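In: Sequence and predicted structure below; questions after.
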Amino acid sequence: MGMGRAMTPTIHHFTASDGVNLAWRETGEGRAVVLVHGLFSDAQLNWVKFGHAQQLAAAGFRVIMPDLRAHGLSDKPHDPAAYPPRILGRDLSELVAHLGLADFDLGGFSLGSRTSVLAVAQGLSPRRLVLAGMGLEGLLGWEKRHEFFLEAFDKFDSASRGDRHWFAIQFMKSQKVDRVATRLLLESNSTVTEAMLARLTMPTLVLCGDDDRDNGSAPALAEALPNATYEEVPGTHTTSVTQKALGEAMVRFLTAG
């Protein structure tokens, strides 16, 4: 099997319990690790483009990367009924069940970290967990972040450079996001509680850019969890995910011991 071929993820689809078609990418062989991308992003941009998936595959992992509903290659329904509370956690749990994964690791970036926490609260039990691009306030105080993005939708065509929503809007435009679907997803707003954080008893790596405060304090999140360590990579919320160091830190944590 040629290296190039091995490293090009294959695309797969499955149907969620409510009939929504969801996509995932897969590369590598070995121990399963499920990686969940951030808001307005997708698996290709978050995990494949900057080499993180390839680093994990090279370290002996089967890397499984879903596109969340309303994102990427997955369906983007415009029916509010397709976005009940905690839907992303349910979709993630259904993907794990669909693939028959009994022993796996789990990692997320930003909304992907939030989705991973919700899925564990709903019964998913990864061996190890990586929460990247996430701080304590981004989990327990999601309403503020949520309001920020709803304001960005409202200013989509009127914001000018210098507006605090400018970069979020430019990112949405570059990703050609479906604003109807992603707004419905944001409005479904699933609360994370301290009781949910207490359930994260597996070894957890909190991984964040040294200049990333978008989701609050990552060190405070590590402190609040039962079994977590904190590690920094260079960058902001936007640039940390482009750093090779992000994938390297995940490989080190997931292969330790």
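Out: Noted; the coordinates are in hand. Numbering: from 1, shown residues only.

In: Please count neighbours and contacts with C-alpha atoms only from this point.
Out: Fine.

In: Please identify the buried residues of stretch 107-122?
Out: For stretch 107-122, the neighbour count (16 or more other Cα atoms under 10 Å) marks 107-121 as buried.

In: List the contacts of that stretch.
Out: Stretch 107-122 has contacts (Cα atoms under 8 Å, 6 or more residues apart in numbering) with 33-39, 86, 88-90, 92-93, 106, 126, 129-134, 139, 192, 196-197, 199-200, 215.

In: how about the strands in the stretch 101-250 of the chain?
Out: For the stretch 101-250 of the chain, applying DSSP state E, counting those that start in this stretch gives strands covering 104-109, 129-132, 204-209, 228-233.

In: next up, a second structure to put side by side with the first:
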Amino acid sequence: MDDALTALTTMPPPQFIMTADGDRIATYTWGDDAAPTVLCVHGFGSSTRDNWVNTGWVRDLLRGGLRVLAVDQRGHGASDKPHRPEAYEMTNLVDDLVNVLDTYLLDTVGYLGYSLGGRVGWQAAVDVPARIERAVLGGIPDGRPLARMQIDQVRAYLDEGRAVEDAVTRRYVSLAERVSTNDLRALMSLAEGMRLGESDPDPASPPRQPVLFATGQDDPILEQSRRLAAVAPQGMFVEIPGRDHITAPGSRDFRQAGVQFLQG
């Protein structure tokens, strides 16, 4: 079994990087240090393993001659999981990625993000454009991530065991609870923190780099994502056939389009 195939199911030990506010961010690397690097950033309630390893992305990026640097965003995976909503403001999520690039001595990278990771990628491409050469943004909404989650219902569920009545919130809770290592209080804090500051993508100030937007055919945010692609000067859009928001990361069509785009 070659290294690329092994990477489909195994994880290297995390390397931890400290944030400015004292939390640890778990990072993982695969591939040749001399190869072009792709920074991979997962979605809400997910992790590097969930979004990129188990779905075959790491394997296919390596086979495409690329190096992979992935992070577990704060609140996820092996990273610290603060319960402070302010820890999850968009500026902090972007600063975490800049800190990772600085620590690894990387001036510029390709970017691969899905859902929440796609939204953070949009902001990183706008705020620190010199660090992001090109980006694949999958399943990215045109508003604030997690804005429809009813925080009070999640809090009542955690504190009192009360049933979550709102259907959208119930889906978020189910998504979070499917991974045993997730901390629902931390993820609730993330949903609160995303409402602080300016977290909407600004169509008047889109990324200027080449960006591939990709969203599942059956994803309710399909047209939102398509609109974001239309305002990006070098934006392209791919509709992932037969996939919804949850299943899109595992699509072979998505992987093929994404790897080819990141190869430049």
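Out: Happy to help now that I have it. Since we're looking at a predicted model, the values are computed, not measured.

In: TM-score of the superposition?
Out: The TM-score (TM-score structural alignment, normalised by the length of the first structure) is 0.86; 250 aligned residues with a Cα RMSD of 2.5 Å.

In: about what we covered before: mind checking which of the strands of the stretch 101-250 of the first structure is nearest L185 of the first structure?
Out: L185 of the first structure lies closest to strand 104-109 among the strands of the stretch 101-250 of the first structure, at 17.0 Å (Cα to Cα).

In: and for that closest one, what span of the second structure is it aligned with?
Out: The aligned range for strand 104-109 of the first structure in the second structure is 109-114, by TM-score structural alignment.

In: Measure the mean distance from the matching stretch to the first structure post-superposition.
Out: For stretch 109-114 of the second structure, the mean deviation from the first structure after alignment is 0.8 Å (mean Cα distance after the TM-score superposition for the first structure).

In: residue in the second structure matching D75 of the first structure?
Out: Using TM-score structural alignment, the partner of D75 of the first structure in the second structure is D80.

In: Same check on L225 of the first structure?
Out: Per TM-score structural alignment, L225 of the first structure is aligned with A232.

In: Nearest spatial neighbour of that match, chain-adjacent residues omitted?
Out: Excluding its sequence neighbours, the residue lying closest to A232 of the second structure (Cα to Cα, 6 or more residues apart in numbering) is P206, at 5.4 Å.

In: so the host helix or strand of R252 of the first structure aligns onto which residues of the second structure?
Out: R252 of the first structure belongs to helix 244-255 when assigned by DSSP states H and E. Mapping helix 244-255 of the first structure onto the second structure (TM-score structural alignment) gives residues 252-263.

In: Which positions within the matching stretch qualify as buried?
Out: Buried residues in stretch 252-263 of the second structure (16+ other Cα under 10 Å): F254, R255, G258, V259, F261, L262.

In: Closest one of those residues to N54 of the second structure?
Out: Nearest member of those to N54 of the second structure, counting by Cα to Cα, is R255, at 12.6 Å.

In: my read: the closest one touches R59, true?
Out: No - the pair R255 of the second structure / R59 is not scored as a contact, 10.1 Å apart, by Cα atoms under 8 Å.

In: Tell me the secondary structure at the closest residue to K76 of the first structure other than its chain neighbours.
Out: In space, and not counting its chain neighbours, K76 of the first structure is closest to A70: 3.9 Å by Cα to Cα, 6+ apart. Taking DSSP: H, G, I helix; E, B strand; the rest coil as the rule, one finds A70 of the first structure in the coil state.

In: show me the contacts for A70 of the first structure.
Out: Shown in contact with A70 of the first structure (Cα under 8 Å, 6+ apart): K76, P77, D178, A181, T182, L185.

In: Contact partners for the second one?
Out: Under the criterion of Cα under 8 Å, 6+ apart, the contact partners of P77 of the first structure comprise V20, A70, A181.

In: next one: the third one
Out: Listed by Cα under 8 Å, 6+ apart, the contact set of D178 of the first structure reads A70, H71, K76.

In: want to throw those residues into a markdown table with distance to S240 of the first structure?
Out: What follows is the contacts of D178 of the first structure, written out as a markdown table (distance: Cα to Cα, whole Å):
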| residue | distance to S240 of the first structure |
| --- | --- |
| A70 | 24 |
| H71 | 21 |
| K76 | 27 |
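
In: quick one: which of these is nearest to T238 of the first structure?
Out: Closest to T238 of the first structure out of the contacts of D178 of the first structure is H71 (17.6 Å), distances taken as Cα to Cα.

In: For the closest one, give me its contacts.
Out: Contacts of H71 of the first structure by Cα under 8 Å, 6+ apart are F40, S41, D42, V177, D178, T182.

In: Relative to the first structure, what is the average displacement of the lengthiest helix in the second structure?
Out: Across the second structure, the longest stretch assigned as helix under DSSP state H is helix 90-103. By mean Cα distance after the TM-score superposition for the first structure, the fitted helix 90-103 of the second structure averages 1.3 Å away from its aligned residues in the first structure.

In: Now do G77 of the second structure against F237 of the second structure, distance only.
Out: Distance, G77 of the second structure to F237 of the second structure, by Cα to Cα, to the nearest Å: 29 Å.

In: ugh, typo on my part, it should be A167 of the second structure
Out: Remark: distance between A167 of the second structure and F237 of the second structure (Cα to Cα) = 29 Å.

In: More neighbours: the two, which one.
Out: F237 (19 against 11; other Cα atoms under 10 Å).

In: can you map out the helices along the stretch 151-257 of the first structure?
Out: Under the criterion DSSP state H, counting those that start in this stretch, helices of the stretch 151-257 of the first structure are mapped to 166-174, 179-188, 194-198, 218-224, 244-255.

In: closest one to G2 of the first structure among these?
Out: helix 244-255 (21.9 Å).

In: Have a look at how far, on average, the closest one is from the second structure.
Out: On superposition with the second structure, the mean distance recorded for helix 244-255 of the first structure (mean Cα distance after the TM-score superposition for the first structure) is 1.4 Å.

In: Please compute how far that helix lies from its chain's middle.
Out: Its chain's C-alpha centre and that of helix 244-255 of the first structure lie 16 Å apart, by Cα atoms, centre = their mean, to the nearest Å.

In: Repeat that for stretch 250-257 of the first structure.
Out: Put simply, stretch 250-257 of the first structure sits 19 Å off its chain's centre (Cα atoms, centre = their mean).

In: ok, residues contacting it?
Out: Q55, L56, A59, D105, R128, V130, L205.

In: change it to 7 Å
Out: L56, A59, R128 (Cα atoms under 7 Å, 6 or more residues apart in numbering).

In: Equivalent analysis for stretch 38-48 of the first structure, please.
Out: Residues contacting stretch 38-48 of the first structure (Cα under 7 Å, 6+ apart): 37, 53, 65-67, 71-72, 109-112, 172, 175, 177, 241.

In: Nearest residue to the middle of the first structure?
Out: Nearest to the mean C-alpha position of the first structure, counting by Cα atoms, centre = their mean, stands G112 at 1.8 Å.
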